[in-house]
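Participant: What shape does this take:
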Amino acid sequence: MKQKKLVGIVLTLTIVIAIIVYIMMHYLNTPVHRDYIEVEKSGTLHIVTDLNPIGYFVSSDTVAGYNYELLQALQQYTNINFEVSVENSLEKSFEGLKTGKYDLVARNIPVNSSLRNEYSFTEAIVNNRLVLVQRKGEFNNGIEPIRNHLDLGKKTLHVAAGSPNILRLQNLSHEIGDTIFIVEDDTYQANQLALMVAAGEIDYTVCDIKTAESLIAKTPELDIKTDIGFTHFEAWAVRANSPILLDSLNVWINRFKATEEYSKILKKYYK
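Facilitator: Take a look at the predicted model:
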């Protein structure tokens, strides 16, 4: 009798715990509603970006970068305060977007159909393309760099965890009809993985051409001459349920793109 009662208590507790977990998971996966009106009332737009040699970096105690200067310029079109946080993990940035920790992910995000199903993206902030990062022959025991995509079959490429570039590599694997082994790194981002290639710690990664070009000046070991994809748009992201905020950002971006100041910033970092 006592055993049956104990079993009943255990089953009841299991059901209660399962219900609580379900509710919590549902809550965590449901984006908060915080559009332009809520942002304006709070007085602060919470922005997250990443540290990289092009978009946002610190040089001689001074913050600089394409995304940083673009944000600084857009600030003139609104009285809302821009509060910028740094998070190198794109996956964690998107999580923060969903929970309301951030309102805008202001980093160079290659826009693809999979991401469009979950988030809304601003007007393109820049055009870019993906390249294979590998070592030159003289720094790789005489092994010449890969030039044909077919030669990527059975090779291992390291990429940042949750990177949008993973989808491109998976598609490329289908295109060549062979397996490309993809290792997602939870610690390092694209520019750091490129430096690991130069050091011989890993053999291959992928990186956008602009970031890659900024690295080869200091790392002559690297070869970045093999394209992995065509030119693509990169943009910033907001929650899918923030259409007014998205529209406001696009108005600011398009207005600033028409200025001479924008041309100077673009030339400074991308020409």
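Participant: all contacts plus neighbour counts: C-alpha atoms, from now on.
Facilitator: Will do.
Participant: was I right about residue 31 contacting residue 96?
Facilitator: No: if you go by CA atoms under 8 Å, residue 31 and residue 96 don't touch, sitting 9.5 Å apart.
Participant: shouldn't residue 226 be in contact with residue 152?
Facilitator: No: between residue 226 and residue 152 there is no contact under CA under 8 Å: 11.2 Å.
Participant: hey, what's in contact with both of the two?
Facilitator: Each of residue 146 lies in contact with both residue 226 and residue 152 under the rule CA atoms under 8 Å, 6 or more residues apart in numbering.
Participant: show me where the chain has helices.
Facilitator: For the chain, applying DSSP state H gives helices covering 2-29, 36-42, 66-74, 90-99, 113-116, 165-176, 190-198, 209-216, 243-257, 260-270.
Participant: List of residues touching the second one?
Facilitator: If I follow you right, that is helix 36-42. 45, 80, 242, 244, 245, 248.
Participant: neighbours of the residue nearest to the fourth one when sequence neighbours are not counted, just the number please.
Facilitator: It refers to residue 244. Once flanking residues are discounted, residue 244 sits nearest to residue 36: 5.6 Å by CA to CA, 6 or more residues apart in numbering. As a burial measure, residue 36 scores 18 neighbours (other CA atoms under 10 Å).
Participant: Same question for residue 178.
Facilitator: Residue 178: 15 neighbours (other CA under 10 Å).
Participant: Please generate a structure for the following sequence too, so the two can be compared:
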Amino acid sequence: MHKAAHIITIFIVMVLLCTCNNNSSNKHPRLCPDLVEIVARDTLRIATMTGPTSYFYYRDQEVGYDYELAQELADYLQLTPQYILARTHSEMLHMLQNGQVDIIAYNLAPLRIDKGLKFWPIHEKSQLVLLQHKSAQPISSVQNVADTKIHVARNSIFEQHIKNLNEETGGQIRIVLTPDTMREEELVADVNSKKIDATVIYKNTYQLFRKKYHNITTSAPISVSIATGWVTNTEAEELNSAIERWLATLKSKHINALRRKYFVRTIVPHRPFSAKLVNGTISPYDNLFRKYAPEINWDWRLLAALCYHESRFNPNTTSPMGACGLMQLVPVTAKRYGLTDENCYDPEESIKAGVQYIKFLNDKYAAISQTENRINFILASYNAGPAHIFDAKALARKYGQDDKNWQHVKKYLLLKSEPEYYNDPVCKYGYYRGTAAVNYVEKVIETYHVYEQIIK
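Facilitator: You can find the predicted model right below:
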């Protein structure tokens, strides 16, 4: 029945297309495809950008607030989603206006929307606030912004608002425009490290970033609450009608859960490692580590060290991104290795699946002959997903470094948070803050060496 309905829809599409062609023979061809053409190609083309809340790779899977909602829209329309990653807001808008994509799924603000485009307030309203280092003199009101050097990305809503504020306060603000490819988190990191004095940020994303960057604080708001959201072409009337129907099906409880997942997610701070033996064991699962470690030719204590940093040996833990159990495999990877919602918290099933994934990663890096060096790549990939590691390897090759040497590749993994590198054509997976993976490798190895000393 469903297949027959789909065939009828395609037939209607083709009739409508022919009608449109006959009626518009004396007009310029329409650049902006509507739903009939989208259904005919069976693909919804979605423009977005990588970012900590919109779209990013977490281990082996694509995730993000905009990504998840765009997936749901594509499912509602019974279309295959195709994501086209842009480097700037302007690039996304250009692609939409030229018919290269059907929709922008990203938190754009209405101030950036040209005539002929329709705005969808998918995101929660939020104020813009000034972000400073904690040690700086707080800016208590917009009137006290004079002589403050504020860095904002060119062609962004932040530039527009700070320029408006500058006019209101007599032109005393020292505005520094960064390249439009520079992401919000990069400027936050620069404030955190005192490289720059201040920047502008959405208040709701500050709640997320302050858990990672401990030296930042906000001062005066510089705007009322602003809605941000997606964009389509006004001409795409049928697509817009379908989006309205889809939005009507969304429950506020579901939207709020997604917002908590991506904007208020808990980032567990690192706790100093302290090995505590109970009856001469590292964990209650030592026998399972001993059983499965030989399948990957690992010392069982190394497998235990990885598990410790994944779950602290808590088999019932679930991460904000849905990784579950002792070995914290994300849903797409867990499913690949036989885990289900029912058994992913079972210690043996989790360890068994984790070992199979490590075996897969070991094969990925089979060309690296030195075992300890290869283990570094495997650990980094377990933490970040192999996509970002392969980007770093490609960068290492481009710059004449050894892409089989972890010390060389690590350098470029750390550089993948800078526009010059994550926008490089050899990088396929965009922005990534590599410190998490690099620190993870070091901590797992450090814990393993402790286990070596206390358990013989």
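Participant: separation between the equivalent of the residue nearest to residue 244 of the first structure over in the second structure and residue 187 of the second structure?
Facilitator: Matched by TM-score structural alignment, residue 36 of the first structure corresponds to residue 35 in the second structure. From residue 35 of the second structure over to residue 187 of the second structure the distance is 38 Å, taken as CA to CA, to the nearest Å.
Participant: what residue of the first structure takes the place of residue 49 of the second structure?
Facilitator: That one, residue 49 of the second structure, aligns with residue 50 by TM-score structural alignment.
Participant: Skipping its backbone neighbours, what lies nearest its match in space?
Facilitator: residue 88 (4.6 Å).
Participant: what's near enough to touch the closest residue to residue 67 of the first structure other than its chain neighbours?
Facilitator: Leaving aside its sequence neighbours, residue 67 of the first structure sits nearest to residue 55 (CA to CA, 6+ apart; 4.8 Å). Listed by CA under 8 Å, 6+ apart, the contact set of residue 55 of the first structure reads 64, 65, 66, 67, 68, 107, 108.
Participant: one more time with 10 Å
Facilitator: Taking CA atoms under 10 Å, 6 or more residues apart in numbering, we find residue 55 of the first structure in contact with 49, 64-70, 106-108, 211, 269.
Participant: cool, and residue 88 of the second structure?
Facilitator: By CA under 10 Å, 6+ apart, the residues touching residue 88 of the second structure are 48, 49, 94, 153, 154, 155, 156, 179, 180, 181, 182, 183.
Participant: Swap in 6 Å and give it another go.
Facilitator: residue 181 (CA atoms under 6 Å, 6 or more residues apart in numbering).
Participant: now swap in the one 4 residues further on and tell me
Facilitator: With contacts defined as CA under 6 Å, 6+ apart, the neighbours of residue 92 of the second structure are residue 86.
Participant: ok, 8 Å please
Facilitator: 47, 48, 86, 104.
Participant: Of these, which is the nearest to residue 193 of the second structure?
Facilitator: residue 86 (27.5 Å; CA to CA).
Participant: That closest one: neighbour count?
Facilitator: 18.
Participant: Next: residue 250 of the first structure.
Facilitator: 16.
Participant: Check residue 136 of the first structure too.
Facilitator: By other CA under 10 Å, the residues close to residue 136 of the first structure number 19.
Participant: That one -> the second structure?
Facilitator: Matched to the second structure by TM-score structural alignment, residue 136 of the first structure sits across from residue 134.
Participant: measure that match to residue 449 of the second structure for me?
Facilitator: In this structure, residue 134 of the second structure and residue 449 of the second structure are 37 Å apart, going by CA to CA.
Participant: Excluding covalently adjacent residues, which one is nearest to the counterpart of residue 245 of the first structure in the second structure?
Facilitator: By TM-score structural alignment, residue 245 of the first structure lines up with residue 239 in the second structure. Distance criterion CA to CA, 6+ apart; nearest residue to residue 239 of the second structure, sequence neighbours excluded, is residue 35 at 4.8 Å.
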